[in-house]
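J.: Sequence first, then the predicted structure, then my questions.
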Amino acid sequence: MAEPVGEPVGEPVGDPTAAGLPAFGARRLLYVGTGALSAAHMPFWLNWLRQGYPDVEVRPLITRSAERFVSRGALAPLAGREALLDAWPDGPVHSAPHVELAEWAEAVVVHPASLNFLARLALGLADTPVMLALQCTSAPVVLAPSLPPGALRSAAYRRHRAALEERPNVAVVPPTPGLSSTTGRMDAALAAPLPELLTAAERLRTRTDDEVAR
């Protein structure tokens, strides 16, 4: 039997921490996928989020390059809402999507984050709605690099990662070694599992709240 549209597969858990899941206090999560192969796993992780954190409102957004690996049609039913495309509207608009995204999100995860996305963010580019939103938001932004063979040791990656980690609200979760679908060798750098990103986001969020309190 097909699952109802908008409902997660399986039963939601009660208390996430009691179920062994990372603590996560944000209630509005922007989940961004970029043009790396592991964007194909976004439906799985969306379903995991809705089961494990039923009180968290998740808004999925993908870049144009991510559309090669996952469709908005696959994401929308699992998120229970429209999946957004990181592109400026073609016609006249009466709102500013980047401002709305920046103000709505209490936390942002970019999973996976391609080298191109990391570089653009580190350089301060603001050529798409989500890129401009991430340049402006004060919410925690956590990135999970997904890199091809050789990129982890490249000067470009090291420089851009260092620049991003200088930002007080940004964290880069190191990738894990994995099998490259191109070379067939264990020389790819795969995006860290989403629970690690939630842990990093909560650490940033808690630190920010403590700084405000002081």
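T.: Everything's here; your move.
J.: CA only for contacts and neighbour counts going forward, please
T.: OK.
J.: most residues in a single helix of the chain, which one?
T.: Across the chain, the helix with the greatest residue count (assigned by DSSP state H) is helix 194-213.
J.: which parts of that helix are buried?
T.: Within helix 194-213, the residues scored as buried using 16 or more other Cα atoms under 10 Å are Leu194, Pro195, Leu197, Leu198, Thr199, Ala200, Ala201, Glu202, Leu204, Arg205, Thr206, Thr208.
J.: tell me which strands and helices that helix is in contact with?
T.: strand 107-113, strand 141-145, strand 170-172 (3 or more Cα pairs under 8 Å, 6 or more residues apart in numbering; DSSP states H and E).
J.: Use this one as the comparison:
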Amino acid sequence: MTGPATAPDGRAGTGHAPPLALRRLLIVVTGSLTAAYVPVPLTLLRHISPETEVRLVLTRSATRFVTGEALGAIIGREAVLDAWPDEHAAGALHVELAEWAEAVAVYPATLHYLGRLAQGLADTPSLLALHCTRAPITVAPALPPGGWQSPVVREHVAALTRRPGVEVVPPVPTRSATTGRNDGWGPAPMLQVLRDLDARVHPAVDAPPGGSDAHPSAAERPVPEAGPSVKGHPEPGHHPATEAAPATESAPAPVTESDPAPVLPTGA
């Protein structure tokens, strides 16, 4: 008889966490300081859901906080830079990503990326892919102090949530690395975001039988007719009171799904 599964830090218990039903997950990582913490939940995701194939796209600004080499080592395939190739390449990355993805998460999403996506700009492969895919999309913003209350952000969020298949997950109050106060806005915990996205694609509790063939690609799915609304959208100007732990220079310890999410400093 085998012992209980262990988390990346050696603790037992994550063996009880069910795997995702998703089989092809595209994650776009943008240039927030919280991108530096993506390897922690991503490692846990690979532990609890090894059958979920993950592809990562990093914006140029994201590479200031985390390397494609590190993330590629975790997911077992190369992380792609969100830029057009300098030389002619066979195929088109944006078409490949749009048709391959079963679901898409933008995590974390900066205000800049949020705005470009909301305005329909398509100046990078990831943006063009997200505009053209039929896969459900979840956007998890990470914003500086005052960002979530900004009328500009509210307009972008409203525009995105009117689109079929797009959901914006409200950020959570967190410690700002600049002000030292709990007035920054960090993305919701990644595993929670992915669980919710998984439930949107596969509402049933158990994954359907049949392996990867039971999970049609975006190109094989019908176009969604209506988009979900923002969940837990706080009123403009409202900032829930929290007593977050002080931000430190060291990286947080890996977490399990039963642990509270670490308090991560935002980049502004």
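T.: Structure's in. What do you need? Model, not experiment: these values are computed from the prediction.
J.: Got a TM-score for the two of them?
T.: Aligned and superposed, the two chains score 0.86 in TM-score terms (TM-score structural alignment, normalised by the length of structure 1); 201 aligned residues with a Cα RMSD of 2.5 Å.
J.: still on that earlier bit, just the angle for the longest helix of structure 1 relative to strand 107-113, thanks.
T.: Per axes from the mean of the first three to the mean of the last three Cα atoms, to 10 degrees, the angle that helix 194-213 of structure 1 makes with strand 107-113 is 150 degrees.
J.: where along structure 1 do the helices fall?
T.: 42-52, 72-79, 97-104, 115-122, 129-136, 155-165, 194-213.
J.: Is it possible to get JSON lines of those helices that adds distance to Thr63 of structure 1?
T.: Shown next, in JSON lines, are the helices of structure 1 (distance: least, Cα to Cα, whole Å):
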{"stretch": "helix 42-52", "distance to Thr63 of structure 1": "13"}
{"stretch": "helix 72-79", "distance to Thr63 of structure 1": "10"}
{"stretch": "helix 97-104", "distance to Thr63 of structure 1": "14"}
{"stretch": "helix 115-122", "distance to Thr63 of structure 1": "9"}
{"stretch": "helix 129-136", "distance to Thr63 of structure 1": "9"}
{"stretch": "helix 155-165", "distance to Thr63 of structure 1": "20"}
{"stretch": "helix 194-213", "distance to Thr63 of structure 1": "18"}
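J.: quick one, which of these is nearest to Thr182 of structure 1?
T.: Among the helices of structure 1, the nearest to Thr182 of structure 1 by Cα to Cα is helix 115-122 (16.6 Å).
J.: who does that closest one touch, helix- and strand-wise?
T.: Going by 3+ Cα pairs under 8 Å, 6+ apart, helix 115-122 of structure 1 lies up against helix 129-136, helix 155-165.
J.: show me the contacts for the most centrally placed residue in structure 2.
T.: The centroid of structure 2 falls nearest to Tyr107 when counting by Cα atoms, centre = their mean (2.9 Å). By Cα atoms under 8 Å, 6 or more residues apart in numbering, the contact set of Tyr107 of structure 2 is Ile27, Val28, Val29, Thr30, Ala35, Val139, Ala140, Pro141, Pro187, Met190.
J.: how many neighbours does the fourth one have?
T.: What that stands for is Thr30 of structure 2. By other Cα atoms under 10 Å, 30 other residues sit near Thr30 of structure 2.
J.: same deal with the fifth one?
T.: As a burial measure, the neighbour count of Ala35 of structure 2 was computed by other Cα under 10 Å and equals 25.
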